[in-house]
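Chemist: Got a predicted model here, sequence first, then my questions.
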Amino acid sequence: MYVYVHNTSEILQALRNGFEVEDGREINVRAEFEVKHSYFDHLQHAVVIAPDYVKRCLLPDAMSFSSLFLTFGLQYSRSFFMKLDESYQLEALRMITSDSSQPSPLACPPPVILYGPFGSGKTRILARAAFEIMVNGVVSKKTTRILICAHHEQSIETFIFWYFGPIAKRQHLPFDVVLIGRNENSGVYSNMYMSMDRFINVASSNIKRLRHVLIIATYTMSLRLHGCLKSADGFFTHLFLDEAAQVREPEAIIPLVLATRNAKIVLAGDNRQVGPNILVLGEEARKFGLHISLLERLMKRYEEIGPVAASYVTKLSVNYRSHESLIALPKLFYDNLELNTANALNERSGPTGYSFVCSDSKLVPTYIDRDHPFVEACIVLEEVRSYLKVMEQMKINLDPRQICIITSTRKQLNHIRDMAYQYKEYEAARKVCFKPSFMILGHEFHAIFLSLFEPIQNDEMNAFYVKSLFNPFVFNTVITKAKFRVVAVGRLNEVQQFENDTLSHSCRSDNRVKCWHEYLSLCRRQGTLHNE
């Protein structure tokens, strides 16, 4: 949405504060909205142009499956940041790098599925598999072209900053790696970045001639690749779809339009976090299954097909990322969730676990506006300041950007950010990240601080609940972004009442877990519920 206004201090203040200026006057703004259908047009176009051999593999039956077998040894990666747990993750790697023993001339082999909770190593497994497959392709002189897609820009950059970039610093990569983003990158690993315009205008003709290339892009960006890389036989021999449970099925089909006839397709994701199950609200759209991701639909189909499809699915259940104090609440969403105790996180982590601070707190200075959003903003900043001070006292070197303040609404986020810059006492908190709940995917932090203030009217509930911290899928997505510490700030009674009032909301997809009741109960037991 674009809003064009004359740049006056009153207008800017009104937009931040709900059309109210300092002296209490309100200003009227007349807005007209034009609905853009281009996103859905792109989804429909992808489904239309997808080759028949791709469409058939997405509608498999028992005859579509054959045994999987390894065609090369998994020996190429020696990097510690590519190391996998031999007991759990290597099984998934073998599944991804295996070939079908009886490929069909009419369809790609059915996609293999890798699913599991946050921190279980799905992205690392995909990166390791891509590296092994690419190097084997070079050694065996076999054309190997891989496309890795994820839902968010932040997520695709993970593959460069955590994996292929560091490897390229240590050794020569015998294949090309190109991340296609919105803009050029002049910083670290800039040689691996390329804007889509540059790719189309300069590089696509060269890329098309390469036999060994790894391209990384978002789902929607990948559709533009079709115009410059399309061919009758497809282009990519392998397609890895990360965060596949977070996108609508047509969006997951977008990258597949460039698959070769025998392409290996991998779907990886977490179906317990925010996805189309809560984002698709239209009755007609839900009737035709648009609220079910491709990963979830195929998981159900494979289960119906039976044992012959079992080797095409790997479930991960071990968390490698979080401190043990943060495992209790995610267990509400995941069966058999385990913590990898052999890979314990650094003991010098500072405060850990969950905490709740009631927003009737006495921490609020008298000179602060007593209006509740500002009270809560103040308490959040006090908690952040206190946390940073403890870390400093413990001599733990922590980048402030590893701390994130999260709210459901941009308005409350603006209150908190404005207060941080308005008062010198909160200067230390200015360098932390500020993010709304709906822009948290693809990130992880040392600690997160949540403001639960949600000023919404009854007629706004349906549109708002998809990003509300009281939505169990949003709750799970947000709290699992923290490695060590989660602090929530809110009015105790209102938090419990609001959750009770929304238990039957359609966006819950029949999930009746009382997340915040469990959160508060846990804090009471542990003595971390403050100012009750």
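Modeler: Everything's here; your move. Residues are numbered from 1 along each chain as shown.
Chemist: Every contact and neighbour count from this point should use C-alpha atoms.
Modeler: Noted.
Chemist: just the helices in the stretch 351-500 of the chain please.
Modeler: Assigned by DSSP state H, counting those that start in this stretch, the helices in the stretch 351-500 of the chain fall at 372-393, 410-422, 461-464, 472-479, 492-501.
Chemist: Quick one: list the elements packing against the strand or helix carrying Met221.
Modeler: Taking DSSP states H and E as the criterion, Met221 maps to helix 219-229. Where contact means 3 or more CA pairs under 8 Å, 6 or more residues apart in numbering; DSSP states H and E, helix 219-229 is packed against strand 144-150, helix 204-209, helix 249-253.
Chemist: mind putting the ones you listed in CSV, mean neighbour count and distance to Tyr354 included?
Modeler: Shown next, in CSV, are the helices and strands packed on helix 219-229 (neighbours: other CA atoms under 10 Å; distance: least, CA to CA, whole Å):
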stretch, mean neighbour count, distance to Tyr354
strand 144-150, 26, 30
helix 204-209, 14, 49
helix 249-253, 23, 35
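Chemist: Adding distance to Leu332, write the ones you listed out as a markdown table.
Modeler: Converted to a markdown table, those look like this (distance: least, CA to CA, whole Å):
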| stretch | distance to Leu332 |
| --- | --- |
| strand 144-150 | 26 |
| helix 204-209 | 46 |
| helix 249-253 | 26 |
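Chemist: Minimum distance to Val474: which of those has it?
Modeler: With CA to CA as the criterion, Val474 lies closest to strand 144-150 of the helices and strands packed on helix 219-229, at 18.7 Å.
Chemist: One more to weigh against that first structure:
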Amino acid sequence: MLPRFSTLLWLEELQAERELREFSISGALLRKGAGYLHLEVPGLSEGRPSLFIGDKVVLKKPCSGGLVVEYIGYVTEISEEDVSLRVNTELLNSYLGEPLDVEFTYNRLPMKRCHCALEQTKHFRENVLFPRYLQLQSPLWTGDWEPELSPKQDENKTTQEDEEGREKPCENREKPSSLTMDMVSVATQTKTDLCTVAKPIPDPGKFFNCNLNPAQKEAVKRILSGECRPTPYVLFGPPGTGKTITLIEAILQVYYRVPGSRVLVCTPSNSAADLVCIRLHESGYLQAASLARVNATCRIEESVPEVLRQYCHAGEDVRHASFHRIVVSTCSSAGMFYQIGLGVGHFTHVFLDEAGQATEPESLIPLGLVCEKTGQIVLAGDPKQLGPVVKSKLAEAFGLGVSLLERLMATPLYSCTEKGYNPLLVTKLVYNYRSHEVLLELPSRLFYGGELCVRSQRAVVDSLCHWSRLPTKGFPLIFHGVRGTEMREGTNPSWFNPGEAVQAMLYCCQLAKRLYNPIPATDIGIITPYKKQVEKIRVLLHRAGLADIKVGSVEEFQGQEFLVIILSTVRSNEALPSNDLQSALGFLSNPKRFNVAITRPKALLIIIGNPHVLIKDPCFHALLQYTYENGAFLGCDPPVSLRAADRAASKAKENTY
């Protein structure tokens, strides 16, 4: 494992450096500011190049005699397509606006942490990373849980939840008793805080969030028991099933019921880590001294939600942060604990949320801090959605794009059998709190064995069922066929489709500018796989006064939800053969990307594309058939195969009478 992943990481790093060199700027004119030089970087807002606070930039100044003087600048602020650079005093004072050559450099720190984590795997037992059998341990908590509600009672109770399964005030809840626990950490022998918290703590055996559904409760019980440790436990959370809220409950249960527990919660991105921290804060069961949010040193304070800054101050000193009972960080930032010499086993529990979006070496960074014999590892995510972003095609082909979560769930121990998943290792959440049943039916059938059940708020998901533009009332899904033209500009490799861009803009106007109950622009999202199409649509929306509508790639929408989603597929070359899906559809031929795109909306999904091209892909073929059979297909003429299938179905129906 170590040599293989080490090689893949080097391939990824080489590709990242190669891509950055392509964005070098010759003869750039910088602006002098108060203590900084300001550089305009075209395409920066679209991630071309991808820069972060703290990145190093090389500025080259040609001198007489063919000599070139190099200066080093560091990115201190990023605003749209403008970058502020901290440079030495000599350059700042002497710069008179002359042209400089600019080269962007790759920040190796995250990769170095991945390499370090791979070294740590030498200490891991085989049943952590490559489990073939399950050896049960004695439970960490052996108390009795409150009696479960009957299915009828549970059905009534879940109406109190919102679309994400977040807790609403429960009626007739028993008044919980206060709980003061004198817990001593095994790792550092420091006592937990004995002050009271904002809410009274429920008695042992009761849930902090009384609105959890049976599958969520089962997952919490399994995590608290920890019988499978150190073999990872998987919380399989399809879209909108309340995965994060289940983790919050599990973290609170471990915090209050397991003496000496010390919890590390990691995610691949800052936004996901912030969300976990916000949910812990909103629970009302923790005080500030119990929780630390550890950020990378280069993260600017303005990008941190204000409500979290009290926890971030506790995380500024990494050594001090490590003494908190609950620590939240990104996977990469967890590498800072190695730098202060934190020993293996300091954390008793590691929760890895959005585990499907992290590369395996990235996941190993936090896992290396848990005890390899008795530590509890929880991986939460969805292997059916997008995996980690990998730049190197070679590294991706040899497995760097496969997350630890996805690899484990493909093994016999974690696979779904006729009896379902092994309940000791996997809990699959099946109640969807986000989408209308019409929008959920197809992804449930294609990716989740038809098991997803609707538990969403009817007032929200039914809000557009009678929109005047719907071809079939009560069926909030539209496929709008556009036999447009896919185009490129100059040498730019990104595609765009003017016809689809205009149609997307028209739908936005019809929704956001209608006289009766207009949809707020912030409730509409437009997904399109190509950056040039994103740019074209943004220009049109800006001219229409709808600049607040979010437009971006599938990757930018993963983990998010909107009332309305419009998907512009762009590709429209009907001449390409059916057996060359990659050339005909590009990004669209990825089932995971398809799954993410169609599971973002709550109340309305509109797909704009060329059905004669899209029908070549199995997922889009199923979507086209679904919309056509339900009278939700409009625009251009449908493909012959759809019409033929419809005629065959009609004939079969006639023969039954």
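Modeler: Perfect, thanks for sending it. The shown structure was predicted, so the numbers you read here are calculated from the model rather than taken from an experiment.
Chemist: What is the distance between the helix holding Met221 of the first structure and the centre of its chain?
Modeler: With CA atoms, centre = their mean, to the nearest Å as the basis, helix 219-229 of the first structure stands 21 Å off its chain's centre.
Chemist: Following it in sequence, what is the next regular element?
Modeler: By DSSP H and E, the next helix or strand past helix 219-229 of the first structure is strand 236-241.
Chemist: mean shift of that next one relative to the second structure?
Modeler: For strand 236-241 of the first structure, the mean deviation from the second structure after alignment is 1.0 Å (mean CA distance after the TM-score superposition for the first structure).
Chemist: Residues in contact with that strand: which ones?
Modeler: 126, 143-150, 252, 255-256, 258-260, 262-268 (CA atoms under 8 Å, 6 or more residues apart in numbering).
Chemist: What's the separation between the residue nearest to Tyr354 of the first structure when sequence neighbours are not counted and His446 of the first structure?
Modeler: Computed as CA to CA, 6 or more residues apart in numbering, the closest residue to Tyr354 of the first structure that is not its neighbour in sequence is Val486, at 4.9 Å. Relative to His446 of the first structure, Val486 of the first structure is positioned 9 Å away (CA to CA, to the nearest Å).
Chemist: Then Lys395 of the first structure?
Modeler: Per CA to CA, Lys395 of the first structure is found 15 Å from His446 of the first structure.
Chemist: swap in Lys36 of the first structure?
Modeler: Counting by CA to CA, the gap from Lys36 of the first structure to His446 of the first structure is 38 Å.
Chemist: which one of those two has more residues nearby?
Modeler: Neighbour count, other CA atoms under 10 Å: between Lys36 of the first structure and His446, His446 has more, with 22 against 9.
Chemist: how about the strands of the stretch 1-150 of the second structure, start to end?
Modeler: 25-28, 31-32, 37-40, 56-62, 68-79, 82-86, 100-104 (DSSP state E, counting those that start in this stretch).
Chemist: What span of the first structure is the fourth one aligned with?
Modeler: Just to be clear, that refers to strand 56-62 of the second structure. Aligned by TM-score structural alignment, strand 56-62 of the second structure falls on no residue of the first structure.
Chemist: Output the contacting helices and strands for that strand.
Modeler: Applying 3+ CA pairs under 8 Å, 6+ apart, one finds that strand 56-62 of the second structure makes contact with strand 68-79, strand 100-104.
Chemist: Now for the residue mapped onto Leu386 of the second structure from the first structure, how many residues are close by?
Modeler: When the first structure is aligned by TM-score structural alignment, Leu386 of the second structure is paired with Val274. Applying other CA under 10 Å, we find 24 residues neighbouring Val274 of the first structure.
Chemist: Tell me the spacing between Val274 of the first structure and Ile327 of the first structure.
Modeler: Val274 of the first structure is 19 Å from Ile327 of the first structure, by CA to CA.
Chemist: Which helix runs longest in the second structure?
Modeler: Under DSSP state H, the helix in the second structure containing the largest number of residues is helix 2-21.
Chemist: what about that one, distance to the chain center?
Modeler: 23 Å.
Chemist: just stretch 39-54 of the first structure next, same as before
Modeler: With CA atoms, centre = their mean, you get 24 Å for stretch 39-54 of the first structure.
Chemist: Please spell out which residues along that stretch are buried.
Modeler: Residues of stretch 39-54 of the first structure classed as buried: His42, Leu43, Ala46, Val47, Ala50, Pro51, Tyr53, Val54 (neighbour count, 16 or more other CA atoms under 10 Å).
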